[in-house]
Each structure stands twice: as C-alpha cells, then as structure tokens.
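Participant: structure for this input, please:
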Amino acid sequence: MTTWPTGVRGLAWGADHNPEQWPESVWAEDVALMRRAGVNLVSVGIFSWALIEVEEGRYEFGWLDRALDRLHEGGVRVDLATATASPPPWLTTAYPEVLPETAGGVRLSHGSRQSYCPSSGVYREKAVALARALAERYREHPALAAWHVGNEYGCHVSRCFCDRCAVAFRAWLRARYGDLEPLNEAWGTAFWSQRYGSWEQVLPPRATPSLGNPGQLLDFDRFSSDALLELFTAERDVLREVTPGVPVTTNFMVTWTFGALDYWRWAAEVDFVSNDHYTRAEDPERHVELAFSADLVRGLAGGRPWLLMEHSTSAVNWQRRNLAKEPGELRRNSFQHVARGADGTLFFQWRQSRAGAERYHSAMVPHAGPDTRVFREVERVGAEYARLAELVGSTVEASVALVYDWQSRWALGQPAHPTADFSYQDHALALYRALWRAGVTVDFVPPGADLSGYAAAVLPALYLVDDATPYERYVEGGGRLLVTYLSGITDGRGHVHLGGYPGAFRELLGVRTEEFHPLGEGAAVALDDGSTARVWTEDLRTEGAEVLASYADGPLAGVPAVTRNDRGDGAAWYLACGLTGDGLDRLVRGVLAHAGVPRGPEGVEVVRRRGERAGAPVSWLVAVNHGGGDAELPAAGVELLSGERVTGRVVVPAGGVVVVRGEV
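Facilitator: Sure, this is the predicted structure:
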C-alpha cells in the first residue's frame, strides 16, 4: 500500500489551490509563480462539488481537466479532493433531509459548508458516487499524487441530532451493548427515572429541561466520531477500488480549537496522516501550542512522517482579532512542523480569495500580489526546503511520553463537574509547555500504550480508566510517571470508582483523596515550596507516598498537594492541584531529573530527526529561535540552509532557523 503522495520529490511544499475561483487567464500566472516558489504539491477541488456535478447526475469535468493538465505541465503534483466537503444547493434543495439538526431541533441550511447529516443515506450515496466518478475520470492522470477525502470532518457539524441520527445511534448502541439492560446499567438510568424499556425510547442527547445523562452524552460523542469516520471510509474504499496505487487521506484538525473526533481511531484508517493547524494569534507563546499539536500528529502517525495539509502564511479570518504574523513567523512555523516529523507543509491557500467568507484569510499569493513580504518569505522557504530533501523519511526520537485521550476530554467537557474552570486541552498544554521549556521532545501516545521505551511519562487528567495495570507495570519496571488530578476518576462508562479519589490510581500513587476542593473564580492558594495553585485543590491523605509539597494557606493548609510514591524500580508522582508557572516547571524538571532525562537548551527549540544517508546513520538537528537574541548551540556537521561546516558550535540567529546534519 502506498503511504505517501506519489511523485513528490523532497519535502512537500504548496497549498490548497482553487482555480475555479479565478478566470482561466490567471491559471498560467499561478503555475509560473508556483515554479518560482518551489511548489511541488497542491490540493485541488476541495469545495468544488457544485462546479463538478452541476446538477444531479450531470458532471462537467472540462475546467478540472484543464487545471490538472496545466499543473502537470508545470511539474506540480496534485492531492485531488473528492469535493464532498460541502453539498451543493441543488442537493440540499432536492433532498432537505440531508441537512443536519441541532440539539434544539433547528435544521441548518446550506449557504456555508458542511451542511450535511452524517447519517444521511442520500448524502452518502451522492458523495460516494461523486468520489467514484472522479476516480474513474482521473485514475490515469499523470498529476494525481493522492486523494483528499472530504475536508476537516466535524469542523462545523460534529454532532447531528435528527431522527436519522437517532436511528443510527440506536444501531450503534445495539452493536455496543447487545440489549437494553447493559445500556441501562452503563448509563446509570436508575437515576432520575431514565430507565429505557424499548429501543425506540432511546434518543440522541437533545435539549432537555435539565442536565443530560453523562453516559448518554459520552456514547453519543463516540457514535458521532464513528459516524463521520464511516463517511470517510465509504469514499476511501471506492477510491482504493478504482485507484489502488494512489494513497488516501483526509485532513485532521489537531489544534487548540477542535476536539470533536477521536483521532486515535481515525489515524488507523488513512494511508498517511495529514493535519490542519492554525495558531492562536493573540497567544504570545503560540509556537508552543504549535509544537504540542505537531508532536500529537506525529503520535497519530505512529512516528512515521506526516503532512501538514494547511496552515496560514499570515492572518486568518475567523478569530476575534485576526493579527498578521510577524516577519519570519511563517518560516519558523513551517520549520517547527518539519522538525517534529512533517515531510511537507502546505497552506490554505495558494491565492487569496476575492470573494466569499474567507477573503481576508492570508495566502501564499496575497491580494497585493507577489511583490510582498509574504510571497518573498514563501519563496525563501521554498528554496530552503529544496536543500532539505535528505530529511524525507527520517523520524523523531523522544524520551518522554504524554498520554492524550480525546474521550477523557469529552467526558471532562460535560456539565455538572466540580468546576467550570477546568479545560482538558489547556491542562495538557500546560504540562507540555513545562516539558517544552525543559527542552524535551515528547511523543504522544493513546491510553493503554506500551510506555516501556520511555524514561518518563505524563498522564494529564486521564479521567476514564478501567484498569491501571499497564501504568503500574510501567512504574514497577523502572518508569517515572507523573499523574495529575482528575485522572482515574471513572471507568470507561463514566461510573465513579468508589473508595476515594484518584480512583483507579490510588494504589499506584499511594494516596487517597476524600473530597475535591475546587477554587473560586480567580482564587489561588500558596504551597509551602513557594508554588501557587489555581482552579483545583484536593483534601488528600497519603497512604505510603512521600509528600513533596503541601498547602501553606487556605482551608487545606498542611494538606499534601504534590506527592511521590516509589514502587518497584520506578516512581509515580501525583499532582493534586492546579500548579502554575514556575511551580509546574520545577515539578516537571524534578521528574525528568529523577528519570535521568537530560534537559535541552533554554530559549531555543531543538529537535533531532534521525535516519540514513548513503547507507550510513545520520541525525539532523533542527533549531528554531523564537527569541529576540541570537542563541548558540553545541553542534558539529554541515548546516544545510547555508552549506557551511559547523565545528563545535552553531549560532541560531534571533527569529531564525538552522538545520545541521551530523553523524550519529
């Protein structure tokens, strides 16, 4: 099976290209500018359904034929979309049952994108038919490098609550539970007189007078992720049938804005993992979240190279304040993704739109044209990527694992938890930020993954845990494990482990919490080691664990807040409070030191990729300096961007990048 876009030489570099938005007189200039910028891969046709199937069953491929021919003549490979991301108005008008419904029963209309219900048989039939027509038309086209199914599944309609989804949800539940008694037990329907006596009574979690059932909410999240995945695999299977040698992907959204799909399940269904990522413009440390997301995508790819399908050259159009990127930020962002395992980075989009909802979203060719700072930076990075072809296929090594769980994220995002101030994503990112500041490269792994290859591992709020045995085995074998509050609280159904918190992890951690003590809005408490905690505290008792820090004030003064329990050849830490800033950094660095993990340089992001060159093992040090002053690093080899030999030290300019090839 092919697992990378065919015919792409070196690192992939390009964009989402939308020739249908422009008169054909512009297309020749586009290809000329692509060659000038070093573009070698573009996505085409993502939102083109209405222009390909102009009415039901009538296809007009002429414009797409000409666009692909011109790209091929210019030496640009094509990631061809199935165009099913946005049903055309003729479809939703003729078949209004295709449209999705909100939990409150409001049917959404066409007029933007993703206006379809994932359980709609009509949508699936029409989408699969279009995918087949495209595959049969272009299976021999010389520009075809990969298939791009849909687009950002679940971005706008991640959950639909219509009657068709009710039927599909029941079928999903039948497959999961068999009959109603296990369902009633799993959902705890004895509470509030919710027991179901027939399948017809079971509904999606629509708007109700009060709080919904947590088990129902969690299972509906699982179902909804699976329902969208079935849409993807339906198209994918047709493409594999017609074009078996062409790899198939869809663009994930592993970013701070989105968490609706369980990408651990999705990653197993694509031929190569691709992702869209956009930074939060007003976050001064947005490059840290970028690193978090890139490492998480590499984890989804199983450590193999992956493709950044979209990011922005400058401002986006959908944040409250769409700030332009700083000079050099486009370049730094691109190299960050490459450092963390991407074998290519593409943008949305090639040419900035004149009309439509995204007309103020930046592009490789801005409204002002190629005589601009953005395009000059695009040209520079394109030329630099051409010098880095030898990185293709190499991998990233990491000594620390972070367990990330979308299902725990869903469960903790439900209402009626001890505090509304907790965010799973923010919590995981805070721990990652402490690891990033320590200069440590992180692998993301799913719950239950084998951790034996890692010196240390972090479990941020692993809420849904049936069995802690894999983590106990890891610690006993010599691993160092940091477990945070809100871990092990419930089993996979959402039923609380009785006997005290943190439930499944009590024995491993040697602690027992009697009661949660979340803090009031904006409140903070001090710890006796000088740290500060916000959002969360617990009334904790030790049962064998060593106390590392206790509360210095507040109602829990003197109560343990951070502990360590030595077990077997390893140790397990418990963070029972919302440590912030320097306190969290010190804790994480203490765990790393105990595990013998060396710290990296401060103030500059450094990652190593490893592979082979001319049959010999080599490594590439990729360093990105986000600061305002030059940084100096130990290194030896050849700096590939300049071609200069490095003997002992290399300077990373302020806001700059270096890539040094050295022998292993």
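Participant: from here on, contacts and neighbour counts on C-alpha atoms
Facilitator: Fine.
Participant: give me the distance from stretch 525-540 to the chain's centre.
Facilitator: Chain-centre distance of stretch 525-540: 31 Å, with CA atoms, centre = their mean, to the nearest Å.
Participant: who touches the helix or strand in which Arg645 is found?
Facilitator: Applying DSSP states H and E as the criterion places Arg645 in strand 644-652. If you take CA atoms under 8 Å, 6 or more residues apart in numbering as the criterion, strand 644-652 is touched by 623-625, 630-639, 658, 660.
Participant: change it to 10 Å
Facilitator: For strand 644-652, contacts defined as CA atoms under 10 Å, 6 or more residues apart in numbering pick out 604, 623-626, 629-639, 657-662.
Participant: any of those residues buried? List them.
Facilitator: Among the contacts of strand 644-652, those classed as buried by 16 or more other CA atoms under 10 Å are 604, 623-626, 631, 635-639, 657-662.
Participant: restricted to helices, list those.
Facilitator: If you go by DSSP state H, these have nothing in helices.
Participant: where strands are concerned, which of those count?
Facilitator: Mapping the buried ones among the contacts of strand 644-652 onto strands (DSSP state E) picks out 623-624, 631, 635-639, 657-662.
Participant: now, among those residues, which is nearest to Val8?
Facilitator: Val659 (21.4 Å; CA to CA).
Participant: can you pull the contacts of that closest one?
Facilitator: Counting by CA under 10 Å, 6+ apart, Val659 touches 335, 339, 388, 606-608, 620-624, 637-643, 650, 652.
Participant: another for comparison:
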Amino acid sequence: MKRTLSVSGIAYGGDYNPEQWPEEVWAEDMRLMREAGVNLVSVGIFAWALLEPSEGVYDFSRLDRVLDLLHENGIAADLATPTAAPPAWFFRAHPEALPVDRDGRTLSYGSRQTFCPSSPAYRQAALRIAGALAERYADHPAVRMWHVHNEYGCHNAECYCDTSAAAFRTWLRTRYGDDLEALNTAWGTTFWSQWYYDWEEVLPPRATGAVPNPTHRLDWRRFCSDALLSLCRAEVAVLRGAAPEVPATTNFMVMPAFDALDYWRWAPELDVVSNDHYLFSTDPEPYVDLALSGDLVRSLAGGGPWLLMEHSTGAVNWQPVNRAKKPGELRRNALAHVARGADGIAYFQWRAALAGAEQWHSAMLPHAGTDSRIWQDVVRLGADLAALAEVKGSRSPADVAVVWDWDARWAVELPSQPSAEVRFLDRVRSWYEPLWRAGVAVDFVRPDADLSAYRLVLAPSLYLVDDAGAANLTAHAARGGTLAVGFHSGMVDASCHVRPGGYPGAFREALGVRTDELFPLLPGETRALTGGGTATLWSERVRLAGARAVTAYADGPLAGVPAVTRHAHGEGTAWYVATHPDAATLGELLLGMCAEAGVRPVLDGVPEGVEAVRRRGEDADYFFLIDHGGDGARVRVPEKATELLTGTPLPDGLVEIGAGEVAVVRVPR
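Facilitator: Next up is the predicted model:
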C-alpha cells in the first residue's frame, strides 16, 4: 500500500535545524515561514547526538517543543531518522563500525556518513533510535511523513573492511545459489589465475597492482547499493510498525556527480519518491541537467508526482567555485522541477548556518536576513506555488522513452574499455538535449519496462544488457514501434561477458548490422559525415546485414563505411547510431525519428530559449513556459486558457513571458 503525503497544495519548505539556534529565534522562524508560505519542513536530520546523548538515553524535550511549535503554526513536519550522522560516543564504543577505503585506510568520525553500511553495531543503533522516534511521535499531529536517513551513500557508498567483505560473500552466495563454480564462471576467473576454491578467498575489489576483474567490480557495485537498501528497508519497517499510515521517503541524489545506487530497485520500497538536485557551476546550461533529472525522478515514481527534497536558493559550498544564482534563476529552477512532476519544493536549508561545514551554503533565509534578494525570491516563489495548487497530482505523459540502467552505467565506466572517453551520462544527455530543446516529452525506462505506451524508444548507452532486456527492446520495434540504439550498446551480458559473433552484440539482428572492429577516436579527433556534419569520440567498421546506410564516414580509414543505419524490423524500425555526431547533426537525426514515429512537441511554435513542459490533469492541461534565453517571448497557446501565476485570462491564446520569467497556462480539455 502506497501512503500519500497529506499537505494542502504543493509542499514548500526545507531542512529546518532549530538545534543550531537559540530557542528565542524559533518564534521568528515561524513568523517568517508563514510569510514565505512554507507548509512542510524536514526536522531532526542531523540531531542524533542531541536526541541520544549516550547509548539508550534519550532527550526529546527540544524536538517535542519544535514539533508542537510547527503544529501550532500550521506547518507539517517531515520527521527524519538522524541515522546519517552517528554521534562520537557510538564510534568510541564501536570503532569497528568506521568505514575503510579501497586502499585500506580506516576513516575517522568527525563528519557525516562515516560508518560501514554492513556494520551490525551501526544497524542496531540506527534501528534503536528510529524505533524510539517512531514510538514517541507516531501520533503527533505535525508529523506527516518520515524522512528516512539522508542521502544514502553520499559519502560511504563503499566500505572495504572485513565486515563488508563477509557481507559481500553472503550477498554473492545468495546471488549465485551458494555455488562457487557459478561465481567463477560469471566472473571469468580462469583469466589471470583468479579462480576461487573457497568462499573465504573472495574479497571486495580492494586496491591491487593491475586492472581489477570487471565482473567482480560490477557485482561489488550491485552489492553496495543493496547493502544500503537493506538499511533503508529495515528503518522503514520499524517506522511503519509504529505508524502504518504515515508515508516514508528518503532523498535520492539523481544528479551527475552521484551514481552509487540503483534507484530502480529503491523506488518501489518508498511511499513517496524524493530527490536532491544541485546545479554545477561548470555547466553552461545546467537547466538541461535539471530537466533530465526531473524526468528521471518522475519515471522512478512510476510517472506520478514526486518531491524535490533539496536544492539551493543560491550558491552551494562543495564545488571548487560556488557561485550565486542569476536573477530569476531561483524561481525558474523551482518551477522547472514542478513542471516535470514535483508536487513539493524544498531547500537545504531554512536558515543559513553560522558555523559548520555548510556555513557558506545558501538558504531560504540567508545570512543577510530578509533584506536580501534571496528572501524576496523565496516569498515570491511561495506565492507562485500557492497559485499552482490545482496542478498537484497531475501527470506528464510522453511518447518517447529513454533507456536508463544503472548496471549499464557502472559497466561502461569500468577500466580497460575501448575508450575511457565514453561516459554513460554524457551519452544519454547528448540524446536527451535535442528533445528537450524541441519540447518533446520524455520518460526514462528500464530495459525490461512495459514499452507499449511509447512510439519511440531510445537506448543511447546500453553497453550491458541482459537477454530479457534486449528481447524486450527489440520486440518494441517488431511490434511496430521505433527503436534507436547508440554505439557500444548490447556488447556484454549481465555478467559483463562480451557477446560473441560481432558487435553490437544483443542488437545485431534487430539492427541489421554487424561490426567486426572498433575504431574509437582520440580526444579532438573528428570524422566528416556524408551529407554534412562531423563525428567525434567513436567509429566502427559497420557492415550492412539487411539495414540501409543513412549516413557514412566521408574521410579517414573508414571512409564509405556506414555511420548511421536504418532497418525494418518486424512491423517497425530499428536505427543504429554507430558514432557520436555533432550536436546539430544528432539533433536533426533524432527529431527526424520523432517525426517519422509520429511524436510531436507538447506545444508548437515555442521560440528558441523557452522550455515548454506539460502536466496533464483530469480536466485540464498545464503548460509551463520557462524563458532561459533571457529575451522574453510571446507564445501562442490553445484558446480559453488562463495564466495561473497571475490569474490572467488569455482569450486570444497568446501569453507574454517576460525576460527570464515563467508562465504557467491552464488549458481546459
């Protein structure tokens, strides 16, 4: 049973850490939260040391007062289990629970998430504090959701200690049916004399003198994700045991810098899917990654609404250079998340800290106080979200699916690939971006997902795919759909073994091609393409086996060899993009596929620089129009529409968007 968050309208708020401030400040916090329109805050995330000052001894007096105060002021609490930051007394009692890195160094406490995920002592202590919180606050009227832990795996996704080694062996015995020969076969241990004769010989992939075994490393990534998932499941079970009606969530980190957890496995365990997302200063167009992340999180949520648990009002504190946001960017970022399915917008954090590791991280209430642009923007955003209350619960249908798989991501970035320049997220984003620019709605799917709702399925980077996933994707084309596969896909099976017989492995037959040798390109090296455009990063010697060439290399050692092919497969079409074309050429190619498959943008006639996104309610469509170009725009929308943020009727079907502004248009159906 999925439980829902009970908050009126769209949730709005952030991490609230009143323990960092004198109690006389709390009344001001409540007044300013009401002024900003805050209706949900996360509390207690890093309060373990104060809630349990010594083992089994609790002090809930401060938290009691905070929760009562929130309830009195009509603000709901997302109450956290504080298990991301065990206190110092725990590590003094259990030094064996400290994590060990790949080089064998034991890391010290004094920060957050400095624990071994496989530590029995940590699990026992975490479940004890979670149980004490659940028992005390299960019926508190302020508590509307459980916030389990915080950013699982952010700093301790991998621990290489002996306890983790034993847990890894247990996980492997389950995976391989307690059959050591099956493990040896899966890992290909006849290579380099790595054969194991006893389970005790199997270790984590610690630092060695040469290249690690790829399947060993891949299974380790799978284990590490599952080890943390086991902790999450255990905490959720404790909380539900005490409060079966209160929904539980934990904040994912679907953003470029983090790839430690297989969130397809995590999402079904939670009532509400939540995400943390931060922009990177080095990205000239970070709003593209924001959109990609939002679409992926919505897809993890089964196409339904989700919560943005953390983002920033301005600068963060953890990049080499931490820059403030541009004028209007706070609002554009937040509403872009709403456009892509977020029914809640929250920040880290409510009040900027004066001390500690994140003292230079922006907040809703900055160091400058209310006499600041950030505060003005925060108050304005609260009013915007109140005006968008009716959007809550609406969905975002799409005709295009992009295949995303964490196993494939981990595998393609293992050492000793044909090219270390081939990175999963780069490949996915390069295919996603032209669709985003064109206003084409996109979902993300697993390789084994139900694809019946999609006209076009794209697999930009699927180096590893199991037999079932490959069959599912090719069957989509056979049934009359369109499938497009990127280079270096289908190459290895679920055990990371190369599929023999030529490339692209699992997709050869459906694509109607066969490659016998790969020719990855050096950084800066290019190849001309027939019909115009250039290619970088990758080339391969493709032979046609039923497909026809759409584009070929115009120079270099593969001149005349197909670079892009099209093949009739069953009732549908299968494309192979065997190189990395320049952005304009790739965009033209992908949008041509969209047109051929009958895929249209969510709204026609949207000018360049304006992002157009649709959410669909029961009786209306909601079009979000976000001006990233900074020039403003006039966009034609269906007649009888209303701009929700201002309440302005649009009888002539024209909406004016100011420079750097956002419009949200309601169109009755």
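Participant: flag every buried residue along the strand holding Arg645 of structure 1.
Facilitator: Within strand 644-652 of structure 1, the residues scored as buried using 16+ other CA under 10 Å are 646, 650-652.
Participant: next one: stretch 326-341 of structure 1
Facilitator: Neighbour-count burial for stretch 326-341 of structure 1 flags 328-341 (criterion: 16+ other CA under 10 Å).
Participant: let me have those residues in JSON lines, adding secondary structure as columns.
Facilitator: Below are the buried residues of stretch 326-341 of structure 1 laid out as JSON lines (DSSP: H, G, I helix; E, B strand; the rest coil):
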{"residue": "Gly328", "secondary structure": "coil"}
{"residue": "Glu329", "secondary structure": "helix"}
{"residue": "Leu330", "secondary structure": "helix"}
{"residue": "Arg331", "secondary structure": "helix"}
{"residue": "Arg332", "secondary structure": "helix"}
{"residue": "Asn333", "secondary structure": "helix"}
{"residue": "Ser334", "secondary structure": "helix"}
{"residue": "Phe335", "secondary structure": "helix"}
{"residue": "Gln336", "secondary structure": "helix"}
{"residue": "His337", "secondary structure": "helix"}
{"residue": "Val338", "secondary structure": "helix"}
{"residue": "Ala339", "secondary structure": "helix"}
{"residue": "Arg340", "secondary structure": "coil"}
{"residue": "Gly341", "secondary structure": "coil"}
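Participant: now the residues you listed as JSON lines including distance to Ala281 of structure 1?
Facilitator: What follows is the buried residues of stretch 326-341 of structure 1, written out as JSON lines (distance: CA to CA, whole Å):
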{"residue": "Gly328", "distance to Ala281 of structure 1": "15"}
{"residue": "Glu329", "distance to Ala281 of structure 1": "11"}
{"residue": "Leu330", "distance to Ala281 of structure 1": "12"}
{"residue": "Arg331", "distance to Ala281 of structure 1": "16"}
{"residue": "Arg332", "distance to Ala281 of structure 1": "15"}
{"residue": "Asn333", "distance to Ala281 of structure 1": "13"}
{"residue": "Ser334", "distance to Ala281 of structure 1": "16"}
{"residue": "Phe335", "distance to Ala281 of structure 1": "18"}
{"residue": "Gln336", "distance to Ala281 of structure 1": "16"}
{"residue": "His337", "distance to Ala281 of structure 1": "17"}
{"residue": "Val338", "distance to Ala281 of structure 1": "21"}
{"residue": "Ala339", "distance to Ala281 of structure 1": "21"}
{"residue": "Arg340", "distance to Ala281 of structure 1": "21"}
{"residue": "Gly341", "distance to Ala281 of structure 1": "23"}
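Participant: which among those residues gets closest to Phe161 of structure 1?
Facilitator: Nearest to Phe161 of structure 1 among these is His337, at 36.7 Å by CA to CA.
Participant: which element, helix or strand, includes the nearest residue to the closest one once chain neighbours are set aside?
Facilitator: In this structure, His337 of structure 1 finds its nearest non-sequential neighbour in Ala294, 6.0 Å apart by CA to CA, 6 or more residues apart in numbering. Using DSSP H and E, Ala294 of structure 1 maps to helix 286-300.
Participant: same question for Gly111 of structure 1.
Facilitator: Assigned by DSSP H and E, Gly111 of structure 1 belongs to neither a helix nor a strand.
Participant: thought it was touching Ser86?
Facilitator: Yes - using CA atoms under 10 Å, Gly111 of structure 1 is in contact with Ser86, at 9.5 Å.
Participant: so which of these two has more stuff around it?
Facilitator: Between Gly111 of structure 1 and Ser86, Ser86 has the larger neighbour count (other CA atoms under 10 Å), namely 21 against 11.
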